[in-house]
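Q: Coordinates for the following, if possible.
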Amino acid sequence: MIDHIATHFTLSRHREAAAIGRRLAIETRYLCRPFEVAHEVARAGQSNPDFAAAAVAAALREAGLAVGDIGYLIGHTTTPLQPLPGNIAFVADRLGYGGPHLELRQACTGFANALMIAFGLLAMPGAQPVAIVGSETGSLFFDPNDADRCPGQCVNLVQMGDGAGAIVLGPGGGRASIEAAWFGAIGLNRATGLQASAETPRTFGHDFATILASGAQLFEAGKGAAAQHGVELDGVDTIIPHQVSGRIGRQAAAHFGLPAERFSVNADRLGNTGSAAIWLALAELRRAGPARGSRTLILGAEATKFMHGGFVYEHG
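A: Predicted coordinates:
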């Protein structure tokens, strides 16, 4: 992709971009656009709602449920098809779902707030299953001509991936379970680390120094929140950190003083998929067939306003 951008657009920093990719240990990721022109839409059938609807449909098949069995549909994304109507409305169209739905405009910790809402819905008498989907098509928010003008865009070029992941939660009694979920923030009165401003609405701006400095704080905030729920890092079999880079597992292991093999990472192959990252990582873990009763701790985080969230997954 770096060579393609250098050939089709003005990118004198292609060696720098390649070096950034190696430093982030991101080797491959999927993109919904061909990068033939600077501003383009997704390939046919690969828009954000297309990805999200396909992910929900796959989760329903795995659960043995039909679309009509869903009591609520929750989406979270930072790269919607358009500002209004919400992205999740188009997802509902593609699924043929006529029930209630809502959307969170939140990136890497949208999964945590979605769980808070789902838990409340599922606690009601007669509750039906709740589907949650996180989806991103961030490559559409990248102008390849900006890579030379703004060095930080080289990071976006090699780091971000497109995709969607979904989960279906039932009111109880299933073989697998999610518990001890939380959402928190340490960004009060702090400048944003990641934003898409009104002046540049289709461009993500990163304050990389601020993001880097916050990493250890978010690790500790997540560990502390888990401990408040009675979960210690030594008491779980696997830890899934937010998939910001292919090195995040080793970095988290070094920070916590734990073996690197305890951490599950797919960002080296998928890149940072934002809202989709945690659900994709959990789906990959489930496909690997962990032992029944094994416990996985999810430690999500994001740099927009330094939020964190997580939960414990027990495999059934």
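Q: all contacts plus neighbour counts: C-alpha atoms, from now on.
A: Noted.
Q: tally of neighbours for Asp234?
A: Using other C-alpha atoms under 10 Å, Asp234 has 10 other residues around it.
Q: ditto for Met124
A: 10.
Q: Equivalent analysis for Arg23, please.
A: Other residues close to Arg23 by other C-alpha under 10 Å number 12.
Q: now it: how far from Ala147?
A: 17 Å (C-alpha to C-alpha, to the nearest Å).
Q: Also Arg247?
A: 23 Å.
Q: Repeat that for Leu102.
A: Counting by C-alpha to C-alpha - Leu102 and Ala147 are separated by 35 Å.
Q: Which parts of the stretch 201-316 of the chain are helices?
A: Using DSSP state H, counting those that start in this stretch, the helices found in the stretch 201-316 of the chain span residues 208-228, 248-256, 267-270, 277-287.
Q: and His76, which of those helices is closest to it?
A: helix 277-287 (11.4 Å; C-alpha to C-alpha).
Q: Residues contacting the closest one, please?
A: 108, 111, 133-134, 164-167, 240, 242-243, 264-266, 298, 300, 315 (C-alpha atoms under 8 Å, 6 or more residues apart in numbering).
Q: Could you rerun that using 6 Å?
A: With contact meaning C-alpha atoms under 6 Å, 6 or more residues apart in numbering, helix 277-287 is reached by 165-166.
Q: Distance from the chain centre to it, please.
A: On the basis of C-alpha atoms, centre = their mean, to the nearest Å, helix 277-287 sits 10 Å off its chain's mean C-alpha point.
Q: Check stretch 14-31 too.
A: On C-alpha atoms, centre = their mean, the centre of stretch 14-31 falls 19 Å from that of its chain.
Q: Then stretch 41-56?
A: 16 Å.
Q: Contact partners for Ile74?
A: Counting by C-alpha under 6 Å, 6+ apart, Ile74 has contacts 101-103, 132.
Q: Please provide the structure for the following sequence as well, for comparison with the first:
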Amino acid sequence: MRNRAVPASILVGVGSYVPPRKVANEELAERLGRSPEWIFQRSGIRFRHVVEPGTTSGDLAVAAGREALSRSGAGDVTAVVVATTSPDRPCPGTAPSVASRLGMTGAIALDVQAVCAGFVYGLGVAQGLIAAGTADSVLVIGTDTLSLSVDPDDPTSMLFGDGAGAVVLRSGRGEEPGTLGTCVLGSDGGGRDLITVRGGGSEERSKAGGALADPYMRLEGREVFWRAVEHMTSASRAALDAARWKPEEADRIVAHQANARILTMLAQRLGIATDRALSNIEQVGNTSAASIPILLDHADRAGDLKPGHRVLLTAFGGGLTWGATTLVWPRLERSH
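A: Okay, the predicted model is just below:
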């Protein structure tokens, strides 16, 4: 038998959606006992978008997925991967419903749970499906509604907004613009308590007669800050090495939008000019698994991502989980 070349994964479409309701720092300040400017200085955030009652992560995913599909020109997409830590239901997964609502009944559909690193993990899953020949094209969506999971009286609630972003990957040749590089992924379950929602799982339910666990997301901010910088830096270096790029050859860093100070320190650690680190955290906050694809869409539309740009993607999230990959930005179709 002749060896067949492993298909590459080519990014051919991107889209995003954030709910219309904007929450400014002024709306949070009195409840949190902080000034609007203090919130901005600590986080880099001035606004975040939050869902209205009755709107789910799946609703946001459908809107973003539809936009990415409309720009992709990929034809029939055969798989849907949804990265989320706020699924519509504990069971079943959100992806089959999203696929059905997008007219893709019968497609491969699965959820990925790696919190804020979920989208990069989703890219790795999609890349594997394409390389194996299981799918010719994959819609990868990051979607989260963490405004529904945070304690409104906890200062960390100021960080989170809601939204969804999506990309379409298709099978192709490795020399094409948009080719996804090696997905460098990692985890450390010993840090699971640093970003966690304790309530609602089998750990709680297995303790018959015990008190209900905390239903809110809890975040150990100081420790998470340093772990995020450390692991995104190491994963980014590995992804750059795999692409045979020197750090200074990366035109843009698109990192998970957790905190403006993390983004600055990451660029400095990598030796990449800080003005190459794209950011929209000021306007949307931390949207967890959705943050990278939302930023990709916003930057492409604003002209901050141009065809030929060498782009580094990297993220860190609960688990602990982290990841990074690379691509050369392609020329994408505009919305129909």
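Q: still on that earlier bit, between Leu102 and Ala147 of the first structure, which one's more packed in?
A: Ala147 (24 against 15).
Q: Show me what secondary structure element comes after the host helix or strand of that one.
A: Using DSSP states H and E, Ala147 of the first structure sits in helix 146-149. Sequence-wise, the next helix or strand downstream of helix 146-149 of the first structure (DSSP H and E) is helix 152-159.
Q: related to what we said a few turns ago, right, so of the helices of the stretch 201-316 of the first structure, which gets closest to Val158 of the first structure?
A: Nearest of those (C-alpha to C-alpha): helix 267-270, 10.8 Å.
Q: Provide the aligned range in the second structure for that closest one.
A: Aligning helix 267-270 of the first structure against the second structure (TM-score structural alignment) gives residues 281-284.
Q: So what touches the matching stretch?
A: Contacts for stretch 281-284 of the second structure (C-alpha under 6 Å, 6+ apart): 44-49, 257.
Q: of those residues, closest to Pro155 of the second structure?
A: Nearest member of the contacts of stretch 281-284 of the second structure to Pro155 of the second structure, counting by C-alpha to C-alpha, is Ile45, at 13.1 Å.
Q: tally of neighbours for Gln217 of the first structure?
A: 13.
Q: Can you tell me what it aligns to in the second structure?
A: By TM-score structural alignment, Gln217 of the first structure lines up with Glu230.
Q: Likewise for Ser135 of the first structure?
A: Residue pairing (TM-score structural alignment): Ser135 of the first structure is matched to Thr143 of the second structure.
Q: From what I see, its match and Ala164 are in contact.
A: Yes - counting by C-alpha atoms under 6 Å, Thr143 of the second structure does reach Ala164; the two are 4.1 Å apart.
Q: Look at those two and report which has more neighbours.
A: Neighbour totals were compared for Thr143 of the second structure and Ala164, and Thr143 leads with 39 against 34 (other C-alpha under 10 Å).
Q: where exactly do the strands run in the stretch 51-200 of the first structure?
A: 72-76, 101-104, 130-136, 163-169, 177-185, 194-195 (DSSP state E, counting those that start in this stretch).
Q: returning to that earlier point: which of the contacts of stretch 281-284 of the second structure tops the neighbour count?
A: Gln257 (31 neighbours).
Q: and that one, what pairs with it in the first structure?
A: In the first structure, Gln257 of the second structure lines up with Gln243, judged by TM-score structural alignment.
Q: again with Ala99 of the second structure
A: So Ala99 of the second structure corresponds to Ala92, using TM-score structural alignment.
Q: nearest spatial neighbour of its match, skipping sequence neighbours?
A: Gly98 (6.9 Å; C-alpha to C-alpha, 6 or more residues apart in numbering).
Q: With Ala107 of the first structure instead?
A: Closest residue in space to Ala107 of the first structure, ignoring its immediate chain neighbours: Ser275 at 4.7 Å, by C-alpha to C-alpha, 6+ apart.
Q: quick one: that neighbour from Leu233 of the first structure, how far?
A: For Ser275 of the first structure relative to Leu233 of the first structure (C-alpha to C-alpha), the value is 24 Å.
Q: between these two, who's got more neighbours?
A: Neighbours per residue, other C-alpha under 10 Å: of Ser275 of the first structure and Leu233, the larger number sits with Ser275, 32 against 16.
Q: my read: the more buried one touches Arg105, true?
A: No - counting by C-alpha under 6 Å, Ser275 of the first structure stays clear of Arg105, with 9.4 Å between them.
Q: Give me the common contacts of those two.
A: Joint contacts of Ser275 of the first structure and Arg105 (C-alpha under 6 Å, 6+ apart) are Thr77.
Q: returning to what we had before: give me the mean distance between the match of helix 267-270 of the first structure and the first structure.
A: Mean deviation of stretch 281-284 of the second structure relative to the first structure after superposition (mean C-alpha distance after the TM-score superposition for the first structure): 1.0 Å.
Q: Aligned counterpart of Asn113 of the first structure in the second structure, please.
A: Using TM-score structural alignment, Asn113 of the first structure pairs with Tyr121 in the second structure.
Q: burial measure for its match, as a count.
A: With other C-alpha under 10 Å as criterion, Tyr121 of the second structure counts 29.
Q: for Thr274 of the second structure, same thing?
A: Neighbours of Thr274 of the second structure (other C-alpha under 10 Å): 16.
Q: How about it, nearest residue that isn't a chain neighbour?
A: Using C-alpha to C-alpha, 6+ apart, the nearest residue to Thr274 of the second structure is Ala267, at 5.4 Å.
Q: Now check the first structure for the residue matching the one you found.
A: Aligned partner of Ala267 of the second structure by TM-score structural alignment: Ala253.
Q: so that match sits right up against Glu261, yeah?
A: No - using C-alpha under 6 Å, Ala253 of the first structure makes no contact with Glu261, being 8.5 Å away.
Q: Tell me which of the two has more neighbours.
A: Ala253 (16 against 12).
Q: returning to what we had before: intersection of neighbour lists for Thr143 and Ala164 of the second structure?
A: With C-alpha under 6 Å, 6+ apart, Thr143 of the second structure and Ala164 have common neighbours 61, 290.
Q: measure Lys305 of the first structure to Ala58 of the first structure for me?
A: Distance, Lys305 of the first structure to Ala58 of the first structure, by C-alpha to C-alpha: 32 Å.
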